[in-house]
Every structure is written in C-alpha cells, then in structure tokens.
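Q: would you be able to build a 3D model of this:
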Amino acid sequence: MEAVPLLTNNARVYLDKPYVKVFWSPEDHILMSKWTGFCTYEEIKAVGARILDAVTFEGAEKVLYDAREIEVLDDHSQRYISGDFTLDMISSGVKFAAAVFPDDIFAKFSVDDIQKDIKQKRISNVTYFQSFSNAFNWLKDK
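A: Take a look at the predicted model:
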C-alpha cells in the first residue's frame, strides 16, 4: 500500500475540505495537497488561491500535489491549472513541483491533458510520478 502524506504535530493546515487538504510540512519544507473526489471549477480556483497564499507565507519552493484519489476535472479547471495557476506558482517562488497521477483512469486522462498543455507551453517545473513515495523522495532530494 502506498504511503500517505503525514500530518505531524508541527504541520500547518491551510485548508481542510472533503475534496482537498493543504498543509505545510516544516520538517520537509514541502507544501502538500491531497485531493479526493470531485471538485468544481470554483472549488479548484479557491484552493489554488489558498495554495498560493501558503506558498507566499511559507516561502515554499517545493510543492507536492497528491492526486491519487481525485476524480475527473472539467476542461475549465484543466485550463486554469495548466495556465494561470502554474504561472502564478512559478512567479511565487516554487522551484520544484511533483504531481502524483490519479488511480482512476478517467481522472488520469484529465491530468495527462494538463501535463501535455503545460509541456507544450514550456512554462512548468512540474514532474509527474506514478507513486507518492517517488514524488515525495524526489522533492526531499531537491
């Protein structure tokens, strides 16, 4: 069974919703988000703003997006993530980002589309992983 992001006593939780948990791990210096289920475009955009706030507040240079349990993203959400959100993350100081592919095949198609769009635009520092542990260890080594 794959590891899950650990919330230590020192972690700062920035958002705790049924569809996402965003927290800062001071031990690892990584801002993590764990996605679960379906999110609307409005929810995605609000979470994006909160993640950007946390990046700025913590001075985060490493971010992990755990999308193993996310469901399909609509086209508008995909365009936001691969466009404005990614550009804002880079301009906010994020140097390394890791995303873990979803387990759900249809959600994986959504993330594949985001990955292709980001790659085509040549704007991102996101690296994609099949497992959480590989993504986490990669970020810790940066």
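Q: all contacts plus neighbour counts: C-alpha atoms, from now on.
A: Noted.
Q: identify the residues contacting the nearest residue to residue 88 once chain neighbours are set aside.
A: Of all residues not flanking residue 88 in the chain, residue 52 sits nearest, at 7.5 Å (Cα to Cα, 6 or more residues apart in numbering). Applying Cα atoms under 8 Å, 6 or more residues apart in numbering to residue 52 gives the contacts 88, 89, 92.
Q: gap between residue 52 and residue 84?
A: Remark: distance between residue 52 and residue 84 (Cα to Cα, to the nearest Å) = 11 Å.
Q: I have a second one here; can you model it like the first so I can compare?
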Amino acid sequence: MHNNIVYFNEKFCQITYDTDSNIITARWYGYPLLANIQRGMEVYLDIMQNHQCNKLLSDLGKAKGTFTVANDWIANDWMPRALRAGYRACAMVYPDDVFTKFALKELNQKYEKARLTNFVLKYFHKEEDALLWLMAI
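A: Predicted coordinates for the structure are as follows:
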C-alpha cells in the first residue's frame, strides 16, 4: 500500500513522497526553465531533510528540450547539499525527447567527473521498474 503525499504540483512538475516506501517521486513535463528546475529540486531537498529520505525516482519521460543550463547548478550546488542531507540513490526514467536525453547525458558526465561516492544512479525505461529497484535497495 502506498501513502503518497503531494508536496508540489505545478504544470511542469509533480512531486510526491511515499511515506510507506520512503521514496520521493518527481514527474517532469514539458520544457522546464532553470528557475522551475531549481524550485522542484529544492522541494526534493526539503523532503530529504524533513523525512530522512534518501531515494528519488525522477521520471523525465514527458520532459522536453534541454536543461543543460541547470546542470552546473545541479552538480555543483544542489548535489553537494543533497548528499549532506543523506541522498543516496536515484532511479531516472529515460525521456523520449532527444534534447532531454542529451542534457541527461551531460549531467551524468558531471557526476562521473565528480567521482561521487555513496551515491548510485540507475536509468530505466519504465517508472514501475525504477520504483521496484529503489524499493529493493
């Protein structure tokens, strides 16, 4: 049984927290702007800090366009704070959009360059598979 609390619900993103599995789920839509990406990711961080939650499912399946403008902020500002808050695992659902895939690849390269420890990122084609993996680790 899932007990989902909706923490954020905007046109570009919906963020829920499942109190039973202790997993954050974010579903991104359309063409997110830098400010919107930052707003959504700050919500992730608040949930992580307030619920000692360390797992995130980020579904980019309906996202479009590139978000490379946000990648430096994510890698250099948000990620260190999230790791300090206990962030340990992210299951990402691949986007259909080629430009979103490009942005995701660039972000992944930044993570690899930073040699993040105690953190695992895995990609999936279906949200259900991503959720099962997060629940198993």
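Q: and the most centrally placed residue in the first structure, what element?
A: The residue lying closest to the centre of the first structure (Cα atoms, centre = their mean) is residue 65, at 2.5 Å. Element membership of residue 65 of the first structure [criterion: DSSP states H and E] is strand 62-70.
Q: matching residues in the second structure for the helix or strand just after that strand?
A: Proceeding N to C from strand 62-70 of the first structure, the next assigned helix or strand is helix 75-80, under DSSP H and E. Aligned by TM-score structural alignment, helix 75-80 of the first structure falls on residues 68-73 of the second structure.
Q: what does residue 98 of the second structure correspond to in the first structure?
A: With TM-score structural alignment as the criterion, residue 98 of the second structure matches residue 105.
Q: which residues of the second structure fall in strands?
A: 4-10, 13-18, 23-30, 55-63, 89-93, 120-124 (DSSP state E).
Q: turn those into JSON lines, including distance to residue 134 of the second structure.
A: Converted to JSON lines, the strands of the second structure look like this (distance: least, Cα to Cα, whole Å):
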{"stretch": "strand 4-10", "distance to residue 134 of the second structure": "16"}
{"stretch": "strand 13-18", "distance to residue 134 of the second structure": "12"}
{"stretch": "strand 23-30", "distance to residue 134 of the second structure": "8"}
{"stretch": "strand 55-63", "distance to residue 134 of the second structure": "7"}
{"stretch": "strand 89-93", "distance to residue 134 of the second structure": "7"}
{"stretch": "strand 120-124", "distance to residue 134 of the second structure": "10"}
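Q: give me the buried positions along stretch 6-17 of the second structure.
A: Neighbour counts over stretch 6-17 of the second structure (16 or more other Cα atoms under 10 Å) mark 7, 12, 13, 14, 15, 16, 17 as buried.
Q: what's the matching range in the first structure for that stretch?
A: The aligned range for stretch 6-17 of the second structure is 13-24, by TM-score structural alignment.
Q: end-to-end on that stretch?
A: Start-to-end, stretch 13-24 of the first structure (Cα to Cα) is 7 Å.
Q: what does it contact?
A: Residues contacting stretch 13-24 of the first structure (Cα under 8 Å, 6+ apart): 7, 11-12, 30-39, 47, 50-51, 54, 58, 70.
Q: can you rerun that using 6 Å?
A: Contact with stretch 13-24 of the first structure is made by 11, 12, 31, 32, 33, 34, 35, 36, 37, as judged by Cα atoms under 6 Å, 6 or more residues apart in numbering.
Q: right, I'll leave it there.
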